[in-house]
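Chemist: any chance you could fold what I've pasted below:
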Amino acid sequence: MRPLTFVLATLTGLTAASHASAQMTQDDLKWVNQCIADNKNEKGATPAIVRAYCICMNEKMDDNETRTITQWEKANPKARVACEKQAGWN
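Modeler: Predicted coordinates for the structure are as follows:
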C-alpha cells in the first residue's frame, strides 16, 4: 500500500472508530477491549488498526450476542473481511 493511501485509510478508520466509541456501552467496551487484547500480536496489528477492527466487529454483532468478538469472527468470515478492510488491516 502506498504511504499516502495507508495514512488516509488509517485516518478514516480512526475517525469511524472514535465516533463509534462515543456510543459504546460498558458491555461493548468490555468486548472491544477483549478483542484488542486477543489481536494485539497479530501481523500488521497497529493499535489504531486493531481498535478500529474490533469496534467494527462489535458493531456488526447483535446486541444479544453472548460470544466474544474473537469467537464470533470465526463464524462470520465475511464480517471479519469487511472489518479488516474498513480498519485498513490489509
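Chemist: please make it C-alpha for all contacts and neighbour counts, starting now.
Modeler: Will do.
Chemist: so which bits of stretch 68-84 are buried?
Modeler: 69-70, 72-73, 79-84 (16 or more other Cα atoms under 10 Å).
Chemist: before we go on, could you also do this sequence so I can check it against the first one:
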Amino acid sequence: MKSAALALSFGLLSLGLLSAGAPAMADDNAKWVAQCMKDNADAKVPESVVNKYCVCMNDKMDNNETRTITQWEKANPEARKACEKVAGWE
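Modeler: As a prediction, the model looks like this:
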C-alpha cells in the first residue's frame, strides 16, 4: 500500500513539475504566432485565416526551433501547404 501511495505522490509531483513550464511555453508560442501575424499583415485573406495558419505552422515546429514561422515555412513547403489547407487559405 505504501508503494502505491508513493507512486501516486511521485506521479502527481511529476505532473506538477511538467505543467510548471506550460505558461512559459504558451507565452513563447504566442510570441511566434504574433510575429507570423505581423509578417502576413498584408495577406489578402481574413485575419482569422492567417491566425489559423500561423497556429498550425507553430504547432508543426519543434519547441526548440529558433527561426520565426516565416523563416521556417520557407524550408518546409509541405508543412506550409498543409497549414494553408487547414486554415482555408486560398
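Chemist: TM-score for these two?
Modeler: TM-score for the superposed chains, counting by TM-score structural alignment, normalised by the length of structure 1: 0.71, backed by 66 aligned residues with a Cα RMSD of 1.0 Å.
Chemist: just the buried residues of stretch 68-84 of structure 1 now: which is nearest residue 41 of structure 1?
Modeler: Proximity to residue 41 of structure 1 was ranked across those by Cα to Cα; first place goes to residue 70, at 13.6 Å.
Chemist: the helices in structure 1, which residues?
Modeler: Counting by DSSP state H, structure 1 has these helices, from start to end: 3-21, 26-39, 47-60, 69-75, 77-87.
Chemist: residue 17 of structure 1 and residue 51 touch, don't they?
Modeler: Yes: taking Cα atoms under 8 Å as the contact criterion, residue 17 of structure 1 and residue 51 are neighbours in contact, 7.3 Å apart.
Chemist: comparing these two, which residue is more hemmed in?
Modeler: Each of residue 17 of structure 1 and residue 51 had its neighbours counted (other Cα atoms under 10 Å), and the higher figure belongs to residue 51 (25 against 20).
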